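Engineer: sharing a model that was predicted from the sequence below.
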Amino acid sequence: MKYIKPLILFSFLSGLIGVAALVGIYFYIKPDLPSVTVLKDVRLQTPMQIYTKDGKLISQYGVKRRIPVKLEEVPQELIDAILATEDSRFFEHHGIDPIGIMRAAVSLVLTGEKRQGASTLTMQLARGFFLTREKTYIRKIKEIFIALHMEQELSKQDILELYLNKIELGHRAFGFGAAAQVYYGKPLNELSLAQIATIAGLPKAPSVLNPISGPERSVERRRVVLLRMLDEEYITKAQFDEAASAPVTAKKHGAEIEVDAPYLADTIYNEMVEIYGKEEAETGGYQVFATATSELQLAAQRAVVRNLHDYDERHGYKGPLGYLWNIPKSESKDEKIPELSLSFDISNKTSRDDWDNTSIIRVLEEVPHIKPLMPSVVTKVDEQSIDVLSVDGETRTIAWDGLDWARRYITDFRQGSDPKTASDVTQEGAVIYIRQQEAQWRISQIPEVSGAFIALNPENGAVEAVVGGYSFYQSQFNRATQARRQVGSNIKPFVYSAAINSGYTLASIINDAPINQWNAATGVAWRPQNSPAEYDGPIRMRKALGKSKNVVSVRLLRGVGLRETADYLTRFGFNKDDIPLDETVSLGSSSHTPLEVVRGMSVIANGGYLVNPHFISKVLDENGDELWKANPVWACNRCESQSEAEILPEDDEADIEALLAAELNQDIILGDAGGEEDAQKVIAPQVITAQNAFLVAEMMRTAVRANGNWSKKTYWLGTGWRARNILQRTDIAGKTGTTNDSRDTWFSGFHKDLVATAWVGFDNMGRQLGRATRNQNLINKNPEKFNWIGNALIGTEDGAKAAGPAWIRFMQKALKDKPHTPMPVPEDIVRVRIDRTSGKLTRRTDHTTLFEYFLQGTEPTTYVRDDEVLDPATQDKATAPEPEEIF
């Protein structure tokens, strides 16, 4: 008894001291324990994902890769593998595993090393959320208390689901959903047993056990996992043997991008960062949906890329990127032979025999990869074809159709002679780019010219497509939203709108004659000229806009007043500070972004309402619940009843009437303002009248078509005539724009439901777009009529040639399935027959007359006298313009 009592007392005191120590430790680490609120509302740091309006992934932003999964979405095999390997008694303990702790303690006593951590899944989760990986006793004690605390507040299922989504698994993958994507490019439910075992073994040491960084160690770890599953009878021996012997199939995968639209994604990302801040935007798990659909966004990107290549090819081939063999010698001191910048020396490889396919591909892998261009090396040159080896290891033949454009580039204004053989274009050993166009491979190059494109829904300002340049990976500068460039004649519809607002009509006669204004203050005469420098004398306003007469625009500005016009332009959303207070504003000397221009054009398209462009339609949280939805202002011309649409041709010749026959006298079905959804719409400010918008749109319809009758000598072309000729639609309107010396070129236009602007120019504002001469090779392919939209366009670059094709190609796709829907005629618009030359009323019904629209009360009141009538058909044939061939 004398030994028992001291032993009991010692045990009691030891227990008391132990309890006191535990209580002391608890209070010591209590400030580090998570609150109940944190544990019950754990928020995973999930990257932001951006989607098109139709739900296709555009991009993902965030350092951590995480794809949250629900427990019921996780394959049972993965749960079995994790439990067998990491915590086989997970559903039996309360956060700590006494057996595991005793095993770790024994190991520590016997070896003196911390070989076993005895961490349960709950403890690992506690460490992942709140602690570090440092191996210290105090961290382990904190881990235990936090794990016990978590088990009190969360169910086992909640803890397991958090573990599956939180744990770090290497290569910035957090959670098993992300690991499946990063290593195998698949969702969890598509993984094989071998792949499941591989990622289940990663939590122990993800940086060294992952199958990309350490494939051999990964195989060993996979075998351990499979053995544990076999011991726990989760798998059979046959399954073990098959999975253990499976090859390593992992390779690094990016996010499953379905639509590569980086300019759109970057714009939306910047908006989210501005609203939420960078850290919250990148880790808050936001799912952001654009206003643009995948179909229209891709159509815009293809149109811009093709258009810039077309311009580039018109102006000639600048040669290869460098040479691997057959390196030419300089023929002059000014000529520089291009050299490749590589991370390794190739100076000892001077002939074809020194190069095998592997070493060639190694070089090509260092050449910048810019879609749609593919780095290649010319391996064979025949009479009119070449063979190339591309970076993807494929050998391709480029036929003459893919080479014949490549005459030598001399300057932006001069090209060399047309090539006759493949050796005139390139030689063996040359490192080149190739690209695929309409199933045909062709030699190519990175265009130096830049472009931009943006399309809006004119009813609510939703951006339907945005392209900021040739390639975001080449230049992140978004020219559609950031580049302020002179707009040229794209300003004229707004100037003409100001004139209509001041009492002018589409039939007003303006003198198209040269202006020579002396400025006594500067001692310089201002002589604005038409382009081309042709003058028609007295001309109707409709025709003047259609032919983009510069001097008429200046005279209209003078008629309205400079300050009045400048103030009026702000109605279309243009910043007053960007509008110069001199007469050059009527010719487009002000600088605006394509986004600003397309917003202004939308006012004309939607009946006079100023909408706000926006890129985001809605934002969801990480659980898919809607956080925010766009509530834009709406053009309300459809909220009110409109008159029946009766769109008649300007001229009454049979060919135009035939095109329009299907559209005449048809009813326009308009949505009403009823219903809860419509009642909640915010109406945009109406900045011009519906009648004004309609009349300007009518003039812009003239600008995109051929007008009049050739046989009657009333024929003339709008500057954008190719648009209607190719699209074969009468419900479109547009305007070209070209600045002095063709430094900036534009094409803006619209359908009732879609408005778009295209811009082409060099980033160097002093560089002119130049001139292209005829390439007879391309003419020979179709001697009767060559392709207007491709490389055969010749002459000085302007809005119709340089920017117009991008707009047309986009609209070909966008309007493909849309029925012809002309703009409805607003109330108080009347149509009367007028004399073609004087704009006065007429009782004639022949080719000297036409129908014109007027705001009621502004139509002519006097009739033309017989001696005033000018019959173009009786004029000298030599004075009539030769028709431009139309295809």
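Structural biologist: Received it, and whenever you're ready, just let me know what you need.
Engineer: C-alpha from now on. contacts and neighbour counts both.
Structural biologist: Noted.
Engineer: just give the nearest non-adjacent residue to His253, would you?
Structural biologist: Val182 (4.8 Å; CA to CA, 6 or more residues apart in numbering).
Engineer: who are the contact partners of the one you found?
Structural biologist: Neighbouring residues of Val182 by CA atoms under 8 Å, 6 or more residues apart in numbering: 171, 173, 251-255.
Engineer: buried among these? Make that a ChimeraX selection.
Structural biologist: Selection of buried members from the contacts of Val182 for ChimeraX, criterion 16 or more other CA atoms under 10 Å:
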select :171,173,255
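Engineer: of the contacts of Val182, closest to Ala205?
Structural biologist: Lowest distance from Ala205 to those (CA to CA) belongs to His171, with 12.0 Å.
Engineer: against Trp441, how distant is the closest one?
Structural biologist: Between His171 and Trp441 the computed distance is 37 Å (CA to CA, to the nearest Å).
Engineer: next one: Leu627
Structural biologist: Counting by CA to CA - Leu627 and Trp441 are separated by 47 Å.
Engineer: more crowded one of these two?
Structural biologist: Trp441 (17 against 12; other CA atoms under 10 Å).
Engineer: where along the stretch 351-500 of the chain do the helices fall?
Structural biologist: Residue ranges of the helices in the stretch 351-500 of the chain, as given by DSSP state H, counting those that start in this stretch, are 357-364, 492-501.
Engineer: deepest of those helices, which one?
Structural biologist: helix 492-501 (a mean of 24; mean count of other CA atoms under 10 Å).
Engineer: next SSE downstream of it?
Structural biologist: Where DSSP states H and E defines the elements, the next helix or strand beyond helix 492-501 is strand 509-512.
Engineer: can you count the residues close to the nearest residue to Gln691 once chain neighbours are set aside?
Structural biologist: Once flanking residues are discounted, Gln691 sits nearest to Pro826: 6.0 Å by CA to CA, 6+ apart. When neighbours are counted by other CA under 10 Å, Pro826 registers 22.
Engineer: got another, please set it beside the one above:
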Amino acid sequence: MLLMQFNDKNFSLDKKKKQGKNKKIFNRIFSHIALIAAIAAAVLAIFIALFIRDISQSLPTSEEILGHEPSLVTIVYDRNEKVVTRLFQENRNWVKLDAVSPWMVKAILAAEDDKFYDHSGIRPVAILRAGIVDIFHRGARQGGSTITQQLARNLFLTKEKTIVRKAKEAILALRLERIYTKDQLLEMYLNTIYMGHGAYGIDSASKNYFGKSPSQLTITESAILAGLVAAPETYSPYRNSDMSAARREYVLRRMLDLDWISKSDYDTGVREQPQLLKREASKSSLFLKDSPHFVSYILFNKLLPKYGTEQVYRGGLRVYTTIDLDLQKKAEELVSKMKHEGALVALDPNTGEILALVGGRDFDASKFNRATQAFRQPGSAFKPVVYATALENGYRAVDHLLDAPLLFPNGWEPGNYGGKYDGEVTLMDALARSINTVAVRLAQIDGVSRVVDMARRIGITTPHLPEDLSLALGTASVTPLEMSVAYSTFANNGYKVEPYGIKEVKGKNGESFEQNGPKITNAISVTTAVTTRSMLEQVALWGTGAKAKVEGYQTFGKTGTTNDWTDAWFAGGIPGLVVVVYVGNDDHTPLGGKTTGTVAAVPVWKEFVSFAVKKLKLPQTFILPPDAGVESVNVCKKTGFLASSGCPAANILLPAGHAPISYCPWHGGSLSAARADENAPQLVLAPIDDEMTHYKYAMRGLSQEPSASDQDVQGQTADTPVATKKTKDTEHAKAPVKNSDPYKKDPSEAEQMEARYQELLKKYKIIE
């Protein structure tokens, strides 16, 4: 028994000793673990601190956050402030929070962050929950981002799903909350979120989906848009109506559960069928859809060189242009219906404002802008330059030249359309009927250098003006735009305008960056301008352009057709408007079927101008300035004397004091009075006209009925009251090289434009 007691006591002592020893071991282990844990925690804390420091250093500072500006849309307006197009990388237009429907504000908060006005930018519990899920999935999988965090990501971060990005997001969210108020943050968020189909921000989204401003959104529309934020493509009402409806109901249920709407509001939101706009592609592109030739003209020639890609595509500029969108659309409609390629330019001749500019049938098919880049032969549309030179040099519309065959020493033999020659004709008759031989003779009389000088002064800037007599027949290579400037000089009483397409450019805050107005130069005398225009009115009254006459309006203009019917033109105008229409193939092949300017260009010109006069408030007649120095005279088209009762009459402007005072002796007037008339028309012989040509083709004597087209009857010039003036050859009045090809001087080929266009896009970093 004693032994047992002793053994039990010893066992107890051993047990206590053993327990004490175990406790010491445990305490020692625990101490080591605690030390290791403390060291690990310290290391982790240091690591986290260093991690946060490194991340923070790579993030925007408070100053940089305040200076950040989101990408904004540049809007191009027409002259009446209608939107022409939008230029953007992100289709965004900024709106104030108070301009957003209260339904939309509630919907976005319910869908994305109902505690937005309560937290400080992050929600630790949500972040912890998301972090645990991410750790178990070895990567970022869970959301949990507040509206402020989403804003931080939208403004400064990528959308990659990593823990590092989420840490940056949280840090930036805290910084944003210190800098901005909650309302400011919500406004920024609503203006930066992507809502699908190219719409950035609530303004673009509400207009793209429903065609209304954000302030007009209904509860149904608000729920649809708010539901898009989580996954714009998945919940798109265009792509997946069922998913969109389910997401809309979820948002409405959240609003109801939060007691932000009534059950009646909820039922309305679920039941109501949204009226979606017909979807149109909206993407980051050079243009959206409207006026591409005009927009490309101002973009590459004005906006991008001056402001750069960043400002134009992200800076929210407001560009106020000169075009009238209704006229532009009409011009595009007409050109698109042409059988061949072509262009139309409409100009205000008094200011130089471009009212419409179309450079081809389909911009997507061809970027070649034929209005500004196609250097083409104008043919007879260039003849007014030759006639204006003659009028400036003292000749009159009633003076005569010979319409007779021409043969130059080098073999050049310019002829008339149809191969007919009418002998002695008045200048106004020759221009109205577009007689080639008279234009060549007139250029030889003027001197080619003077014709070139006239062309330069009135606005033709092309480097491709041949300095030989072929220039009289329009062998220069010119663009429709510069032809519109030249004809504007005649319309504007001798004052040349500089064409321009931008009236003003404003910044996103309304500050004016540039303003443009008319730039006008006195190019030729008012007398030369109005007398030339008066001759061109005859073209539209009874000449080759008679079908262009706009009823009720003084109309002037000139047709143009080149060799082999390759190019067809009509250039002209009415008071306050000049329009040039060009028709031709890019490869210079014939239009076919002897297609003239009268056939191909005049109908387009007439329809456009007839539409324009209904849209624009234009005067019906030209007002002559007090210093015009002209008088209106009713003369015989054939002889230039005052019209008798039997004359084919025309009303023409002549320099004051230089009009004939006797009546046409061929149609009933007095021969003796005509011979005594100091201002009687005179026959001007070109240097190439020899005595035989003069004798054979001059106007017949009064003893016979005039028959200028009869080339076989010998003329009796002694009986005519028309005096004859022989001119001398000039240094530059030379014939062109026979069979020369003017198109070898053409620098702009349509097939090269696509490559050049892509080069411009890369130059301005619009594409990579």
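Structural biologist: That came in fine, so what should we check first? Keep in mind that what you see is a predicted model, and the values were worked out from it rather than measured.
Engineer: TM-score for the pair, please.
Structural biologist: Superposed pair, TM-score by TM-score structural alignment, normalised by the length of the second structure: 0.75. Supporting alignment: 644 aligned residues with a CA RMSD of 3.8 Å.
Engineer: that older thread, mind putting the contacts of Val182 of the first structure in a markdown table, secondary structure included?
Structural biologist: Shown next, in a markdown table, are the contacts of Val182 of the first structure (DSSP: H, G, I helix; E, B strand; the rest coil):
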| residue | secondary structure |
| --- | --- |
| His171 | coil |
| Ala173 | strand |
| Lys251 | coil |
| Lys252 | coil |
| His253 | coil |
| Gly254 | coil |
| Ala255 | coil |
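Engineer: turn the contacts of Val182 of the first structure into JSON lines, including distance to Ile361 of the first structure.
Structural biologist: Listed next are the contacts of Val182 of the first structure as JSON lines, based on distance: CA to CA, whole Å:
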{"residue": "His171", "distance to Ile361 of the first structure": "27"}
{"residue": "Ala173", "distance to Ile361 of the first structure": "31"}
{"residue": "Lys251", "distance to Ile361 of the first structure": "20"}
{"residue": "Lys252", "distance to Ile361 of the first structure": "20"}
{"residue": "His253", "distance to Ile361 of the first structure": "22"}
{"residue": "Gly254", "distance to Ile361 of the first structure": "23"}
{"residue": "Ala255", "distance to Ile361 of the first structure": "26"}
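Engineer: immediately after the lengthiest helix in the second structure, which helix or strand?
Structural biologist: With secondary structure taken from DSSP state H, the second structure has its longest helix at helix 2-58. Using DSSP H and E, the next helix or strand after helix 2-58 of the second structure towards the C-terminus is helix 62-67.
Engineer: mean per-residue distance, the helix or strand just after that following helix to the first structure?
Structural biologist: Under the assignment DSSP H and E, the closest C-terminal helix or strand after helix 62-67 of the second structure is strand 74-77. With mean CA distance after the TM-score superposition for the first structure, strand 74-77 of the second structure departs from the first structure by a mean of 2.8 Å once superposed.
Engineer: show me what strand 74-77 of the second structure is in contact with.
Structural biologist: Contacts to strand 74-77 of the second structure, defined as CA under 8 Å, 6+ apart, come from residues 83-88, 312-321.
Engineer: report the aligned residue range of the first structure for that strand.
Structural biologist: Strand 74-77 of the second structure corresponds to residues 48-51 of the first structure when matched by TM-score structural alignment.
Engineer: just how off-centre is the matching stretch within its chain?
Structural biologist: 14 Å (CA atoms, centre = their mean, to the nearest Å).
Engineer: what about the closest residue to Leu44 of the first structure other than its chain neighbours, neighbour count?
Structural biologist: Among residues not flanking Leu44 of the first structure along the chain, Lys166 sits closest, at 7.0 Å (CA to CA, 6+ apart). Applying other CA under 10 Å, we find 24 residues neighbouring Lys166 of the first structure.
Engineer: what residue of the second structure matches up with Lys166 of the first structure?
Structural biologist: Correspondence of Lys166 of the first structure to the second structure, assessed by TM-score structural alignment: Thr192.
Engineer: contact partners for its match?
Structural biologist: 70, 92, 151, 154-155, 200-201.
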